[in-house]
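K.L.:
can't give you the sequence, but here's the structure:
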């Protein structure tokens, strides 16, 4: 062991009040059984060792190591096991007693008293001693605020200033310092309480401290609960519908008895709506949902009735609804229209010369369809659960998207429709009317009212489909309808078409042949659909 460690151990030994001798009792209440381990006095599976049986004779053997280190462990109160050193000294010292009784020990027990273990124990004790001395010096030299200064603002206080006289004030001030992590205030408080330091303060400074603590806690609570209505777009949409359902239910009630909502029912509606909007297994905290509802609907208050938590409107809600500001509703409508229009202008969907299931979903932004559904069926959460998006909702949304222009020409009576905003419904109506009537005037009227594409665009799409059909016929080397399926047993029948009118004003007749094709699918073989025709667009915009 080095000289500094031994010096520190000696200091601790002397500090125990026994001069240079080890602090040991004069007699021991327990005798040593020398047939067992002299250190632990326990029976273990481990073999007992003895330096006497060791053929290698060393000057410092296990006996001398134990006799030297045990008193030092005892002096610093760091014995690794329960051991009374007195029972190892029968006169003449520990080393003589061990050799006289041919003492044995477990190797694991002896290693607990090794030199390295002793040095580590002394080092730990010395570190703790230094820390204690440092703290003692700091407490002696720490500056205390003078009795004429406020310990919060460091300004002089008048004779009427208050002094901390209760432990409640002391605890509250310490809590404020820890919650806000105010290092300057924590240093001022130090190890003693404000009563012992006789600290004075301005009443306004103490009130300001409490206000800062409350604002800090409110900020933390807001950040904690803000994830309920942030993140995914569907969460704010479903939450707004839930709030609308609550307010509209109250507005449409007869007011003869209070409108009461169970938090469990509202939570179920909210989760069902989130699932309908595409959120898989939504995990909504009921307490956070309650706090958000109380925050967005200040007229609500929460009441416990048994195990149920009820949300009830306050009595003055009726007057609040009657005195609602109409200008506020107009502003809300303008904001909603602006949000939807911004997404409509940014959304692009081009007709690919064929209709398929993904056309409708890709042609309109989800917010537009949601807005139309709210207008058609109601914006509350129950209406949205009961009524899904219908064909009329989808058609109206597509027409709105088709007639949405990013820019309008000043004074222009006609607008240029972009092919990037052509919706399947507008294209389908134009092609259907052309196929049924072949009347340009009817198509132009519908186009002027924004219901279908223009007559020129109808002809363009028809020409593209015709070119695609001819290309397919040339590739397949056969002319057949595109609806035929591959891999099916197919039969055909031929017949004549004769039209010989008997009217006196008729001057022509018609004679031709026709071919009828029949396919025979089965449950096991339904055939394979042919790849649909794909046209090509020659321009980006069409002018009406």
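P.N.:
Everything's here; your move. Nothing here was measured: the structure is a model prediction, and the numbers come from that model.

K.L.:
can we go C-alpha only for contacts and neighbour counts from here?
P.N.:
OK.

K.L.:
spit out the contact partners of residue 393.
P.N.:
Shown in contact with residue 393 (C-alpha atoms under 8 Å, 6 or more residues apart in numbering): 369, 372, 373, 376.

K.L.:
repeat that for 7 Å
P.N.:
Going by C-alpha atoms under 7 Å, 6 or more residues apart in numbering, residue 393 touches 372, 373.

K.L.:
and the next element down the chain from the helix or strand in which it is found?
P.N.:
Using DSSP states H and E, residue 393 falls within helix 391-402. Downstream of helix 391-402, the first helix or strand assigned by DSSP H and E is strand 416-418.

K.L.:
show me what that next one is packed against.
P.N.:
Judged by 3 or more C-alpha pairs under 7 Å, 6 or more residues apart in numbering; DSSP states H and E, strand 416-418 is in contact with strand 541-543.

K.L.:
for the strand it packs on, name the packing helices and strands.
P.N.:
If you count contacts as 3+ C-alpha pairs under 7 Å, 6+ apart, strand 541-543 packs onto strand 416-418.

K.L.:
what residues sit buried inside the strand it packs on?
P.N.:
If you call a residue buried by 16 or more other C-alpha atoms under 10 Å, then strand 416-418 has these buried ones: 417, 418.

K.L.:
how close does residue 326 get to residue 332?
P.N.:
Separation of residue 326 from residue 332 (C-alpha to C-alpha, to the nearest Å) stands at 10 Å.

K.L.:
then this one, side by side with the first:
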């Protein structure tokens, strides 16, 4: 080797640099120092780490974007589904369009919430699009408007579901309270009480609704008409000058006694069959049969259909509205335990 020339290219043209002529604590190659080795600056740059790192990063970016040729060693997929997924990366996961400003999915929380919402709405198109992995890994993108439309659909579905459930529970509760009031009136008539103040019945009705969690104002006239329709021939409306009275005839007492003495077994069986049908329908409803993967703080109460709660409460404490106060305070745990055993 000619140590007077460049040790890299072997030429002596141009300006040569020698580490022996510099004061550098990091130079420790004895051969280079003893022989006064030299090199060109352009030759040194061929081995610079900066250019090597830039080349590697540029090569990696080409591999990720799919612009690199077959010589990159990238393995080709034999499944068409994977190629379709790679196409979805550069388009909106909702509308499947690439026009407009696309936003990247960057958090796993967004991936979790979108999958849960799509599953609840049974959006099979979106579930199939994001089935290739989490949204961050497949670099999923979306339009802000499409995301807003999707979330608006989900909120609308939740409101409709809550409205349907709340309306059903409220109707069931009002029907239960009315049945308890009818039982109270008939028990009182059997004991010889035939006159009832409408104001007392109205207050009793509203108080019982509040105990069951549905506090609302009830129109007195509608409650009165409902009772008169239920007892078309046995009840009359009168007034004592200050308040409205509901007066029952002595014939009602006779009818109740005859109903107890002459039992109609077919009618009883049909009534029990109807009750069982109502409870089974509510038990196997999707709202009670599905499991979301976690237990809420009130899962034990919400998992029991309202109709079954009404039946067990009436079995334990009777159907008289006067006796239902024990169910709320001392007997609620007994009702829940019995309901859970039935389930």
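P.N.:
Thanks, I have it. On a predicted model such as this, the values are computed, not experimentally measured, just so you know.

K.L.:
could I get the TM-score for this pair?
P.N.:
TM-score of the superposed chains, computed with TM-score structural alignment, normalised by the length of the second structure, equals 0.44; 167 aligned residues with a C-alpha RMSD of 2.7 Å.

K.L.:
gap between residue 283 of the second structure and residue 327 of the second structure?
P.N.:
Taking C-alpha to C-alpha as the measure, residue 283 of the second structure falls 22 Å from residue 327 of the second structure.

K.L.:
ok, then the element right after the helix or strand hosting residue 207 of the second structure?
P.N.:
Assigned by DSSP H and E, residue 207 of the second structure belongs to helix 198-211. Once the chain leaves helix 198-211 of the second structure, the next helix or strand it forms, by DSSP H and E, is helix 220-230.

K.L.:
for the stretch 251-400 of the first structure, what spans make up the helices?
P.N.:
For the stretch 251-400 of the first structure, the helices defined by DSSP state H, counting those that start in this stretch cover 263-276, 286-296, 317-322, 326-346, 358-363, 366-377, 381-386, 391-402.

K.L.:
now distance to residue 107 of the first structure too, for those helices, in JSON lines please.
P.N.:
Formatted as JSON lines, the helices of the stretch 251-400 of the first structure follow (distance: least, C-alpha to C-alpha, whole Å):
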{"stretch": "helix 263-276", "distance to residue 107 of the first structure": "66"}
{"stretch": "helix 286-296", "distance to residue 107 of the first structure": "61"}
{"stretch": "helix 317-322", "distance to residue 107 of the first structure": "83"}
{"stretch": "helix 326-346", "distance to residue 107 of the first structure": "80"}
{"stretch": "helix 358-363", "distance to residue 107 of the first structure": "79"}
{"stretch": "helix 366-377", "distance to residue 107 of the first structure": "77"}
{"stretch": "helix 381-386", "distance to residue 107 of the first structure": "76"}
{"stretch": "helix 391-402", "distance to residue 107 of the first structure": "86"}
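
K.L.:
which of the ones you listed is buried the deepest?
P.N.:
Highest mean neighbour count of the helices of the stretch 251-400 of the first structure: helix 391-402, a mean of 20 (counted as mean count of other C-alpha atoms under 10 Å).

K.L.:
now the angle between helix 366-377 and that one, please.
P.N.:
Orientation of helix 391-402 of the first structure against helix 366-377 (axes from the mean of the first three to the mean of the last three C-alpha atoms, to 10 degrees) gives an angle of 130 degrees.

K.L.:
list the helices and strands the helix or strand encompassing residue 186 of the first structure packs on?
P.N.:
Taking DSSP H and E as the definition, one finds residue 186 of the first structure inside helix 183-189. Helix 183-189 of the first structure is packed against no helix or strand, with contacts defined by 3+ C-alpha pairs under 7 Å, 6+ apart.

K.L.:
so what touches it?
P.N.:
Against helix 183-189 of the first structure from outside (C-alpha under 7 Å, 6+ apart): residue 177.
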